[in-house]
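A.B. asks: Structure for this input, please:
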Amino acid sequence: MIIAVAGPYSAPDADRRAQNLLDMNIAAARVYEMGHIPFIGVNMALPVVAHAATDDVYEAIMDISMAVIDQCHALLLIGESPGALRERDHILAKGLPVYRSLEEIPPAR
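C.D. replies: Below you'll find the predicted structure:
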C-alpha cells in the first residue's frame, strides 16, 4: 500500500517544526520497513513552497499535501493538528483506512 503519514507540522518555533517533521519521517521509515510505500505531504510541499510566490504558505502546503494524500491507499495518523485532521477526513471520505499506530497496519503482501 501507499500509506500517507500525517501529524502536526506547524509549531511556534523552528526546533519544534523540525522535531515534528522528524517524527513523521521516523514513522515513514517504519512503514517502509513493513513493506509499504510511505508519503509525507509536507515533505513534498516544503521545497516547493520555499520557492513559490504565495501569500498563504499554510494553504500552499495543504494544497500539495492534499494532492499527495489523494494518491494514497491509507493514512497513518501519528498526531493531531488541523492539517493532519484534514488529511484524515479526506482518507475517511474515500472509505480508506486510517491507522493510529504502526501495529494496526497489516503486513505488506
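A.B. asks: make it CA atoms for all contacts and neighbour counts henceforth
C.D. replies: Fine.
A.B. asks: Tell me, how many residues neighbour the closest residue to residue 62 other than its chain neighbours?
C.D. replies: Closest residue in space to residue 62, ignoring its immediate chain neighbours: residue 83 at 6.9 Å, by Cα to Cα, 6 or more residues apart in numbering. Neighbours of residue 83 under the rule other Cα atoms under 10 Å: 21.
A.B. asks: Second chain to compare with the first, below:
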Amino acid sequence: MVALKPILQAWLEAAEAQARKNRIARETTLDICVLPSLDKKRKRTSIAAPEKRSLEAYFSVQPRPSGEKIAAIAEKLDLKKNVVRVWFCNQRQKQKRMKYSAVNGPGNGQ
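C.D. replies: A predicted model of the protein is given here:
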C-alpha cells in the first residue's frame, strides 16, 4: 500500500486539477450564453366570449384545420397562432373525453 501512495496521490491531484479546469470552463460558458430554461413561464391566455364562440363555430365545421387555416383564424380573431392551435387540440381532447364518458359512464355496470 505504501508503494501505491505516490501514484495515487499524483492521480488524485491530476483529477482534481481537471475537475477545477472543467468547472471554470463551465462557469465561463454559462456567463456567455443565455439559457432559454431561465425564461419566465408564459402567462395563461384568456379567450373572450366572442372569440370563443367564433372558435367553436370554426370547430363545428372543421375540427382539424390545416396550419394555414389556423393562421387565418388567429389573424382574424387577433390571437396568436399557437393559442388557436392549442385551443383546437384541447377541444378535440375534450370531445374525445366526452364521447368516452358517454360510452363508459356510470350505470353501465363497470
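A.B. asks: Quick check: TM-score for this pair?
C.D. replies: With the length set by TM-score structural alignment, normalised by the length of the first structure, the two chains reach a TM-score of 0.23; 49 aligned residues with a Cα RMSD of 4.5 Å.
A.B. asks: Tell me how far the residue nearest to residue 62 of the first structure lies from residue 17 of the first structure.
C.D. replies: Residue 83 of the first structure is 14 Å from residue 17 of the first structure, where distance means Cα to Cα, to the nearest Å.
A.B. asks: for residue 42 of the first structure, same thing?
C.D. replies: In terms of Cα to Cα, residue 42 of the first structure sits 11 Å off from residue 17 of the first structure.
A.B. asks: coming back round to it: distance of the residue nearest to residue 62 of the first structure from residue 66 of the first structure?
C.D. replies: Where residue 66 of the first structure is concerned, residue 83 of the first structure sits at a distance of 9 Å (Cα to Cα).
A.B. asks: Check residue 2 of the first structure too.
C.D. replies: Counting by Cα to Cα, the gap from residue 2 of the first structure to residue 66 of the first structure is 14 Å.
A.B. asks: which one of those two has more residues nearby?
C.D. replies: Using other Cα under 10 Å as the criterion, residue 2 of the first structure and residue 66 rank with residue 66 on top: 20 against 17.
A.B. asks: residues near residue 74 of the second structure, how many?
C.D. replies: 19.
A.B. asks: The residue nearest to it when sequence neighbours are not counted - how many residues pack around it?
C.D. replies: Distances taken as Cα to Cα, 6+ apart place residue 81 nearest to residue 74 of the second structure, at 5.2 Å, with adjacent residues excluded. Neighbour count for residue 81 of the second structure, taken as other Cα under 10 Å: 19.
A.B. asks: Next: residue 14 of the second structure.
C.D. replies: Counted with other Cα under 10 Å, residues neighbouring residue 14 of the second structure total 12.
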